[in-house]
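S.K.: Got a predicted structure plus its sequence, pasted below:
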Amino acid sequence: MPRTLSLAIPRTMSGPSRLRWMISVPLFLIALALTALGAAAQETVIKAHGISTFGALKYPADFKHLDYVNPDAPKGGEISIWAFGGFDSMHPYSIKGRSGALSSVFFETMLEAPADEIGANYCLICESMEYPEDRSWVIFNIRPEAAFSDGSPLTADDALFSYETFLSKGLSSFRAVLSQQVDKAEVLDPHRIKFTFKTGIPTRDLPETVGGLPIFSKADFIARNFDFEGTTLEPMLGSGPYVLDRLDVGKTLVYRRNPNYWGKDVPMMQGRSNFDTIRVEYYADYSAAFEGFKGGAYTFRNEASSKDWATGYDFPAVQNGWIKKTELNDGSLATGQSFIFNLRRPHFQDRRVREAIGMMFNFEWSNETLFYGIYARINSFWENSYLAAEGMPSPEELAILQPMADILPPGVLDQPAAAAPVSSTRQLDRALLRQASALLDEAGWIVGNDGLRRNAAGETLKLDFLNDSQTFNRVINPFVENLRRLGVDAVHNMVDNAQAVNRERRYDFDIMTNQFPMGYVPGSGLKQYFGSATADTSEFNLMGLKSPAVDKLIEIVLAAKTQEELTTSVRALDRVLRAEKFWVPQWFKNTHTVAYLDVFDHPDPLPPYALGNLDFWWYNPEKAEALKAAGAIK
C-alpha cells in the first residue's frame, strides 16, 4: 500500500530553536524526502476480481458464469467412479497413510483457475484482491458470506491459520519452497489478509501461489486437537460444496453435496458441483475394476487400458446403448508418465547407464502389439503443447544456456532436443541393443560368462522394477526380457499398493512409474519436482535429481516477465531435463476415452483443459427414467 514519509522534529525543541532547526535541515534531506514521497505516491495498487500472469483476464468483473458451463444444469443424481488400491485416511496433506480419492474436495482457495484460460485465476473465497504492479504483496478481501460447511464464518484468521499450518507441517518440500517466498502474512481485519513477499525473488506467480492455499477451520482444528501430520478418517472442516457422507475403509467413499453451500451464487461456481452424491469404489487391480463397471457397480470410467478400450467394450450394456462409449478431445498437457530411475543408487548416477537402459524399452512394438496403436510417445515434460523443446536450440534459448555451458549435460548446446529412440516393430531392436551395449561397456559394465554385466567390484548391474499394477505386467515383462538380453540383472517386483506407497516414500526402489504433471505457466512447483534443495525430502522429486543447471533454469523460468520469455526459458529447461536421462518416457493420447451409463450430460464443446465429469457435468433424470424402464438401472 502507498507509504507516507515524514521528517521528525526533535520533541525537546520549541519556539526559536524549533524554527532554527527547521531552517537548518539540509536541502538534500528535504529533496530526499520529497523523492521518497513522490515514489510512494506513484505506487499503483490494482484492485481486481482476479489476476493473470501475462495479459488481460478473459472474464470481466461482472461475469455471471464461466463460458463452458451450463448455468441452468439441474442438481441431483449420483455419479460413481473407481479408484485403485485402498485408503486409510481422509487427510490429503499428510505424508502418512493413503488418503482417500477426492479427499481434498472439502477445501476451497482464495483463487481458482478456469479450464478455458491459461495463466488466469479468479476470486472464489475472496471477492476482490489488491496488489501493486510489482506484485510484492497481495491483499485478499474475503467475501462476507464465505462459510464452512457447518455454517460457521470463514475469516482472515482461518486463512492465516491454514497458511501457518502449511508453513510448519505436512509436505516438507512444499513448506521449504513456501518459506523462501513469503516474508509475512498478517490479518488486516476479519475479512482481509495480506501476504508480503520476500525481496530479491521473482514475484510473478506469488499472488496465485498463496491464493491457491487450501483453507480450513481454525476453530474446528483446535477443538478436535487435529494432528496435521497424522492420519484420520475424520476430515478437517472446509468450505467446499461437498461433505463426507459415508465411507467403508479401503472400499467405498461417498461425498454428499451440501445444500447450504455458501458459494452457490458465486460466479465461479455457477453450473458446477451438480451431483447430489459422488461415489468412489475401490478395486485391487484394473481388471477387477473393469469387471465391476461391466456389472454396473459404478457409472463412469475414464479408460486407461488401450486393450480394454479396443477389445473389451462389447458387453450387452454397450450393445444396447445403455452405456455410452466415446472419445472427447483433450487439449491439456500430457502427464509426463514415465519410468524413473532412483539417482540415489550409485550405479544409476552414470548417465550412460540410464541411457542404455532406456533404449531397451520398445515403445513402437508395445504400441502396435499391446496398445492397439492408440498412443503417441512422450518426449517432452511439456508434451502436447507449444512449450516443448524441438530440434536445435533457438538463438534465444542459447542466450540462456551458453552462460552455464560448463554445468550442462552433454549435447544440450549442439544437438537436437533429446528424444526417445525409435525402435523396430520387433520386441528386441538389435541395432539399439548394440548401441546400449557400447554405452555399458564404456561405463565399465562388462558382460561375464553368465551373460550378466559386472563392474570392477564384481557387482551385477541390478535393476528392480517396483510395480503395483497388474495391467503394467504386460509392459514391464518384455522390457525386463530385453534388459536381460543386454546383460542387466533386471527383475520385475510386483507389490501391493500399500507396499508401493511405503517404498516410494522411503525412496526404496530402482525404477518405477511416475508422472510429471506440468502447467502452461510453471511456478514454484518446479522446485518440488526438480529442485536440488528438496531432492531428499520431496514426494515429487522421487528420482532425487540434483542438477545445478536445472536449479538455475528454474529461477529463470520463475523470473520470466512476458509470455515470450516464459516460452523460451521453459523450452531451455525442458531441453536440459530431457538430457539428464533420469526418465524413460512412456506414452499419452490427446483424447479422453470414456464410457458411462447414459444418464449424464455435459457442455458441448468441453473446455480445452478439463474433462470436468465431476465438476460441470450433470445428471439427466429423463434419461435415467428411460433406462430404468428399459431395465438398465435396478
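M.R.: The structure has been received and is ready for your questions. Numbers count the residues shown, from 1 in each chain.
S.K.: Please make it C-alpha for all contacts and neighbour counts, starting now.
M.R.: OK.
S.K.: ok, the nearest residue to residue 462 once chain neighbours are set aside - contacts?
M.R.: Distances taken as CA to CA, 6 or more residues apart in numbering place residue 489 nearest to residue 462, at 4.7 Å, with adjacent residues excluded. Applying CA atoms under 8 Å, 6 or more residues apart in numbering, we find residue 489 in contact with 452-453, 460-463, 483.
S.K.: here's the one I want to compare it with:
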Amino acid sequence: MISRRHLLAALGLAPLAGAIPVFGARAQGAPVHGLAMHGDLKYPAGFPRFDYVDAAAPKGGELRQGVFGTFDSLNPFIYIGDPAAGAGAIYDTLTLHADDEPFSEYGLLAASILVGPDHGFVDYVLRPEARFHDGAPVTPEDAIFSMEILREKGHPFYGAYYANIAKAEKTGERALRFTFDKTGNRELPLITGQLPVLPRHYWQTRDFGRPSLDVPLGSGAYRIGAVDPGRSLTLERVPDYWAADLNICRGRNNFDRLRFEYFRDETTLFEAFKGGAVDVRHERVARIWATGYDFPAVRDGRVVKLELPDHTPAGMQGFVLNTRRAKFQDRRVRQALGLAFDFEWSNKALFFGAYSRADSYFSNSEMAATGLPEGAELALLEPFRAALPPEVFTTVYRPPVSDASGQDRALLRQARDLLAAAGYKVVDRKLVGPDGLQLTVDFLMDDVTFNRIIEPFIKNLQLLGIAATLRNVDAAQYTTLLADFDFDAVVATYPQSLSPGNEQREFFGSAAADAKGSRNLIGIKDKVVDALIDKVIFAESRDALVTACRALDRVLSWQFYVVPQWYSGVTRMAVWDRFGRPATLPKYASGFSDTWWFDPEKAAKIKG
C-alpha cells in the first residue's frame, strides 16, 4: 500500500484509507465491519468512536492553509493539469483507515465487508443512507464506474494499483464484488477499500480525462465552495453530511471551512503565516525551523512550535537519475555521481544536524535491508544471482560518508576512478565520454528552496569535469516535463507505508516505465525488480512481506538509481494558537485538519 499522507502529497487527494494486507483468515468467511492485518481489530463492531478524537469537539470556524504553487483543475485523479489542494476531500471511500492502528480499516461507504477464500474476491454491501451531495444514493454502479474510469482515464497510479482486479460486478441491490485475477494477493481486499466512489450520473456527460474548474459532485464531509483559480479554494462542511453520526466520523471534520491559499514563492507564504493570514505551517526546511521563528508571535506564545513524533516509514528521498538517458545507463556513472554529494556537510552547514541519511528505500522501518542477505532473503535472491551486482550478496549497502568538508577528495577520487572505468576521460578539464561529448547533468526543479543544496553538489560535479546545471521552472512546466520524463535529474520521494504492496509497481515496475505520468521516474525495466515486487504483493505472511521488501531494497540500492538524501523522525508544525486538539493524538498522523477544532475563546485572545 501507499501511506495516506504520501498519497495526498503525490496526487493531491483527500484523506484516503491506507490499503492493508490481511494476513490470516480472520477476515474471511463472514461479513465484518473492518479488516485487520494481525488478529483482531482494535475497535469492535459498534464501538463509540476512535480513541484519538474528542466526540465533544465543537464544530465551526475556519482553518487556513498555505500552498506553494498554483492550480488549474478540480479533478485530482488525472495527471494532466495542476489539481487544487483539498479537491479530493469531497469524496468518500469504501473504507476508512484508523490512524492509531497500522493495519486496520473500517467500513465507511461500506456497511460490511467479506473477503473470499484465498483472497480471490472481496464483497461490499453499501450503507443504505450513503448519499451524494445532490441527494442521489451511492450505488454499486457508482463504485464499479469509479474503478473503471480511474483505470481507463485516471493517473497511471490507478492502473498499477488496481492492476490485479479482473472484474467488478453488482451482486445485489446495494452489493458489489471485486474479483481478482489470481488468488493470494492479500493486499487487494484493502486496496479496493481505498476506492474513492465518484457519481456516475455526474461524470457520464463530462470528459473525466481533462482538467476542469467545474465544481464536481461529491459525497464527503466537505463540498467545494468558493474557487479563485490559481489563488484559493474553500471547502465547506456539509451540514447534513450523511455519515456525520457514524462512529468512525464522530469527533472528526470539525471545521466549517477549510481554506487553501496559494502563493507563488515560499518567502511570501512564510510571511503570510507570520502575519497571521495562514494558520499553520508544516516546516520542511531545517534552517528555517532553527532560525526563522524568532518573531513576536512566537515569542509571546500566539504561535506554538510543535515537533510531533513520526512513526511512519520514511521511504526514499533523493536525486533521481533518469536512466532513459543513455549517459545514466552505466551503473558506475550513477555511483560516481552519488559520491560527489556531501550529505554530511549539508547536514552540518545547511540543516543544523536535523536529518538522518536515507540509506534505504524503506528508511525508518523494519522493511529496510540490514546486514547481508541470509535465510529466507538469500533464498529469494539466489535465483537472480547472475543478473545482480555481486555486492548484493557480499557487501552491506551504505551511502558514502564524507569528511563533511564539502569537497571530500577521497570520495571525489573514487568517483573519478569509476568514471574512468566507464570510459570517460578528462580533456581540457572536461569529462568526455566514449562518444566524444562532455558528460552533462541538468537538475530540474520547481522549488528554489533546493537551490542552496544543489549548488554545492554542482560544484563538486564540475570538479570532476561534468557540465552540471540547475534549471528552475514553474510548477505547470515542471509537471509536464515530469509526465513526459523529459529531464536528467530531479528531486523525488518514494514514500512507503507500514505495509508496502501494489504501489511498488508504479514506483519501480517495468510496465510503468513507459506510462506517461507514472512515478517510475527512474525508468526501471528490470525483470528481477518485477519478480521481487510480485513477492512483496503476494506475500503470505508479515515475515514474508518484510523479507521481500528487504530483498527489493537491496537490489534497488546497489543499482544506484538515486543519490540518497535525508529524512526526519518528527513532523514539524507551527500553529497559531486558535485551535483545540484531542488529549490523545493518533500514532500515525498529526490529526490536525481531521480531529482538531477551532477554539473561539483562544482566537479572541490573539490578533493576527
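M.R.: Done, it's in. Keep in mind the model is a prediction, meaning the values are calculated, not measured.
S.K.: The residue nearest to residue 462 of the first structure maps to what in the second structure?
M.R.: In the second structure, residue 489 of the first structure lines up with residue 467, judged by TM-score structural alignment.
S.K.: What of residue 315 of the first structure?
M.R.: In the second structure, residue 315 of the first structure lands on residue 295 (TM-score structural alignment).
S.K.: nearest spatial neighbour of its match, skipping sequence neighbours?
M.R.: The shortest distance from residue 295 of the second structure to any non-neighbouring residue, by CA to CA, 6+ apart, is to residue 274 (7.7 Å).
S.K.: Tell me the residue in the first structure aligned with that neighbour.
M.R.: The equivalent of residue 274 of the second structure in the first structure is residue 294 (alignment by TM-score structural alignment).
S.K.: Could you double-check that its match sits in contact with residue 318?
M.R.: No. Taking contacts as CA atoms under 8 Å, residue 294 of the first structure lies outside contact range of residue 318: 9.1 Å.
S.K.: how deep is the residue nearest to residue 295 of the second structure tucked in, by neighbour count?
M.R.: Residues near residue 274 of the second structure, counting by other CA atoms under 10 Å, number 22.
S.K.: Can you tell me the closest non-neighbouring residue to the aligned partner of residue 507 of the first structure in the second structure?
M.R.: When the second structure is aligned by TM-score structural alignment, residue 507 of the first structure is paired with residue 485. Excluding the flanking residues, the one nearest residue 485 of the second structure by CA to CA, 6+ apart is residue 521, at 6.7 Å.
S.K.: The counterpart of that neighbour in the first structure in helix, strand or coil?
M.R.: Matched by TM-score structural alignment, residue 521 of the second structure corresponds to residue 542 in the first structure. Three-state assignment for residue 542 of the first structure (DSSP: H, G, I helix; E, B strand; the rest coil): coil.
S.K.: how close does the residue of the second structure positioned farthest from its centre sit to residue 466 of the second structure?
M.R.: Relative to the centre of the second structure, the most outlying C-alpha is that of residue 428, 44.3 Å out, by CA atoms, centre = their mean. According to CA to CA, to the nearest Å, residue 428 of the second structure and residue 466 of the second structure sit 12 Å apart.
S.K.: that older thread, out of the contacts of residue 489 of the first structure, which are inside strands?
M.R.: Applying DSSP state E to the contacts of residue 489 of the first structure, the entries found in strands are 453, 462-463.
S.K.: Residue 333 of the first structure versus the residue sitting nearest the centre point of the first structure, what's the distance?
M.R.: The centroid of the first structure falls nearest to residue 517 when counting by CA atoms, centre = their mean (5.0 Å). Distance check for residue 517 of the first structure against residue 333 of the first structure: by CA to CA, it reads 8 Å.
S.K.: To which residue of the second structure is residue 266 of the first structure aligned?
M.R.: In the second structure, residue 266 of the first structure lands on residue 246 (TM-score structural alignment).
S.K.: dump the residue contacts of its match.
M.R.: No residues are in contact with residue 246 of the second structure under the rule CA under 8 Å, 6+ apart.
S.K.: Make TSV from the ones in strands among the contacts of residue 489 of the first structure and add distance to residue 625 of the first structure and neighbour count to it.
M.R.: Converted to TSV, those look like this (distance: CA to CA, whole Å; neighbours: other CA atoms under 10 Å):
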residue	distance to residue 625 of the first structure	neighbour count
453	65	24
462	58	16
463	55	22
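S.K.: Distance check, the match of residue 521 of the second structure against residue 413 of the first structure.
M.R.: 27 Å.
S.K.: Report the two of the contacts of residue 489 of the first structure separated the most.
M.R.: 460 and 483 (12.7 Å; CA to CA).
S.K.: With neighbour numbers in mind, choose between the two.
M.R.: Neighbours were counted for residue 460 of the first structure and for residue 483 using other CA under 10 Å; residue 483 has more, 24 against 20.
S.K.: Using just helix, strand and coil, how would you label the residue mapped onto residue 250 of the first structure from the second structure?
M.R.: In the second structure, residue 250 of the first structure lines up with residue 230, judged by TM-score structural alignment. Judged by three-state DSSP, the three-state class of residue 230 of the second structure is coil.
S.K.: what's the neighbour count on the match of residue 507 of the first structure?
M.R.: 24.
S.K.: Tell me the secondary structure at it.
M.R.: coil.
S.K.: Kindly report the same for residue 431 of the first structure.
M.R.: Strictly by three-state DSSP, residue 431 of the first structure counts as helix.
S.K.: just checking, what residue in the second structure corresponds to it?
M.R.: Alignment note (TM-score structural alignment): residue 431 of the first structure maps to residue 410 of the second structure.
S.K.: That match: how many residues sit nearby?
M.R.: So residue 410 of the second structure, with other CA under 10 Å, has 12 neighbours.
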